[in-house]
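Colleague: no sequence for this one, just the structure:
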């Protein structure tokens, strides 16, 4: 007899399994100060359906995510183009076939690669905003910040226009100073 047959139960009826023996009372928390954890959490998740995105986010949350160490071969074009862990198709093949890059099912893709900004892009945008705010007058700055808070479209404001405005305000100040001295 095999060991499996020895352990089998011969009880008739009422073969309902019991629940989990030990329930967790507190949630597991990874080491948040770990450099590796910060790097993994900074990696963007894109080109996947909702289910695959949830799976990847779960893996990141519970430290099960293993990033790629080298570039991986795409199953569609057979070239080494995959730079994201758990993906099977490269971005080009997935977008051409309109499928999820992980499960290969034609579901709605949550985020595309083009929609995600890198840290360098965000830093550049932030610096541009600070430069633009520095060129504004106090009234313009407050008006701009109110529009941002309301969610109004602020794309129409151009930095070049602010430069022109500053030039005019300097001329007005110099004219006023000339009048005061006379």
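Modeller: On my side now, so go ahead. This is a predicted model, so every value here is computed, not measured.
Colleague: Only C-alpha atoms from now on, for both contacts and neighbour counts.
Modeller: Fine.
Colleague: buried set for whatever helix or strand residue 172 lives in?
Modeller: Per DSSP states H and E, residue 172 falls inside helix 159-181. Neighbour counts over helix 159-181 (16 or more other Cα atoms under 10 Å) mark 159, 162 as buried.
Colleague: can you give me how far that helix is from the chain middle?
Modeller: Averaging C-alpha positions (Cα atoms, centre = their mean, to the nearest Å) puts helix 159-181 43 Å from its chain's average.
Colleague: Now do the strands in the protein.
Modeller: Here the chain has its strands, by DSSP state E, at 72-73, 80-82.
Colleague: Need the winner for burial among those strands.
Modeller: Among those, the stretch with the highest mean neighbour count (mean count of other Cα atoms under 10 Å) is strand 72-73, at a mean of 18.
Colleague: Tell me which other helices or strands it touches.
Modeller: strand 80-82 (3 or more Cα pairs under 8 Å, 6 or more residues apart in numbering; DSSP states H and E).
Colleague: Other residues contacting the strand it packs on?
Modeller: Residues outside strand 80-82 that contact it (Cα atoms under 8 Å, 6 or more residues apart in numbering): 71-74, 88-91.
Colleague: rerun that using 10 Å as the cut-off
Modeller: 68, 70-75, 88-93, 101 (Cα atoms under 10 Å, 6 or more residues apart in numbering).
Colleague: another structure for you, compare them:
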């Protein structure tokens, strides 16, 4: 019997055979350095659609990392270090387009790049200078906000095939400079007589960063 859309005898029952558990790309080699590296990749400098494609490849073990940098299609230098990208990081940021499909930022939403170690250090120094003038409680609140990062949305529900997704620990991404500055302005406008912004009484997370306040 045909199941083509529009046929009178279209099947309405769900599929007969379903997976009992979700696919895990590190089921048999969790401690392999390559698998660890692939699973911790931060997909950026691409549009949302291309990000979904690359993340699907990572999830189902179809991702093939580059063994050596390849040439950028714009500057022709061997600076492309991410698989499936055709532009290097610098050219993608300068041209404001997707590093994979080359669609401009006006048509698609580009995922912001992960900051480099130098950028992280520079941002940390800048934020340290800002919070020195704030009271102790606001310093702690700001440091918790900065170091916890931003949680990603993880779905734990039935997918289209009725397969139950596995619960995972929430992943986090670093806060951007704009988000940190917005939080800092909120703290500046917050009074000190009992007003609370982000659970100021909880100092447990602050203990790991007490050395940053020693100055």
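Modeller: Okay, I see it. Not measured: the values here are computed from a predicted model.
Colleague: follow-up on the earlier one: dump the contacts of strand 80-82 of structure 1 to TSV, plus distance to residue 145 of structure 1.
Modeller: As requested, the contacts of strand 80-82 of structure 1 are arranged in TSV below (distance: Cα to Cα, whole Å):
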residue	distance to residue 145 of structure 1
68	41
70	44
71	44
72	45
73	47
74	46
75	48
88	44
89	42
90	40
91	37
92	39
93	42
101	39
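Colleague: Tell me which of those fall in helices.
Modeller: Of the contacts of strand 80-82 of structure 1, the ones assigned to helices by DSSP state H are 91-93.
Colleague: Which among those count as buried?
Modeller: For these, buried by 16+ other Cα under 10 Å: 91, 93.
Colleague: Turn the ones in helices among the contacts of strand 80-82 of structure 1 into a markdown table, including distance to residue 176 of structure 1.
Modeller: Listed next are those as a markdown table, based on distance: Cα to Cα, whole Å:
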| residue | distance to residue 176 of structure 1 |
| --- | --- |
| 91 | 61 |
| 92 | 62 |
| 93 | 65 |
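Colleague: from the ones in helices among the contacts of strand 80-82 of structure 1, which single one is nearest residue 138 of structure 1?
Modeller: Distances from residue 138 of structure 1 to these, taken as Cα to Cα, are shortest for residue 91 (45.4 Å).
Colleague: can you tell me how far that closest one sits from residue 19 of structure 1?
Modeller: Relative to residue 19 of structure 1, residue 91 of structure 1 is positioned 42 Å away (criterion: Cα to Cα, to the nearest Å).
Colleague: tell me the helices in structure 1, going along the chain?
Modeller: Going by DSSP H, structure 1 shows helices at 3-7, 35-42, 50-61, 91-97, 119-135, 138-150, 159-181.
Colleague: Make JSON lines out of these and add distance to residue 14 of structure 1.
Modeller: Converted to JSON lines, the helices of structure 1 look like this (distance: least, Cα to Cα, whole Å):
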{"stretch": "helix 3-7", "distance to residue 14 of structure 1": "17"}
{"stretch": "helix 35-42", "distance to residue 14 of structure 1": "46"}
{"stretch": "helix 50-61", "distance to residue 14 of structure 1": "35"}
{"stretch": "helix 91-97", "distance to residue 14 of structure 1": "49"}
{"stretch": "helix 119-135", "distance to residue 14 of structure 1": "58"}
{"stretch": "helix 138-150", "distance to residue 14 of structure 1": "61"}
{"stretch": "helix 159-181", "distance to residue 14 of structure 1": "76"}
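Colleague: right, so of those, which gets closest to residue 112 of structure 1?
Modeller: Across these, closest to residue 112 of structure 1 is helix 91-97 (Cα to Cα), at 8.8 Å.
Colleague: tell me the centre residue of structure 2?
Modeller: Closest to where the C-alpha atoms of structure 2 average out (Cα atoms, centre = their mean) is residue 173, at 4.8 Å.
Colleague: Map that residue onto structure 1.
Modeller: Aligning on TM-score structural alignment leaves residue 173 of structure 2 without a counterpart in structure 1.
Colleague: In this structure residue 166 of structure 1 contacts residue 132, no?
Modeller: No: distance between residue 166 of structure 1 and residue 132: 11.6 Å, which falls outside the contact criterion (Cα atoms under 10 Å).
Colleague: Report the set of residues contacting both of these two.
Modeller: Common contacts of residue 166 of structure 1 and residue 132 (Cα under 10 Å, 6+ apart): residue 160.
Colleague: from the middle of its chain, how far away would stretch 43-54 of structure 2 be?
Modeller: Relative to its chain's centre, stretch 43-54 of structure 2 lies at 11 Å (Cα atoms, centre = their mean).
Colleague: same question, stretch 94-113 of structure 2
Modeller: 16 Å.
Colleague: give me the stretch of structure 2 that stretch 57-77 of structure 1 matches.
Modeller: Mapped onto structure 2 using TM-score structural alignment, stretch 57-77 of structure 1 covers residues 55-75.
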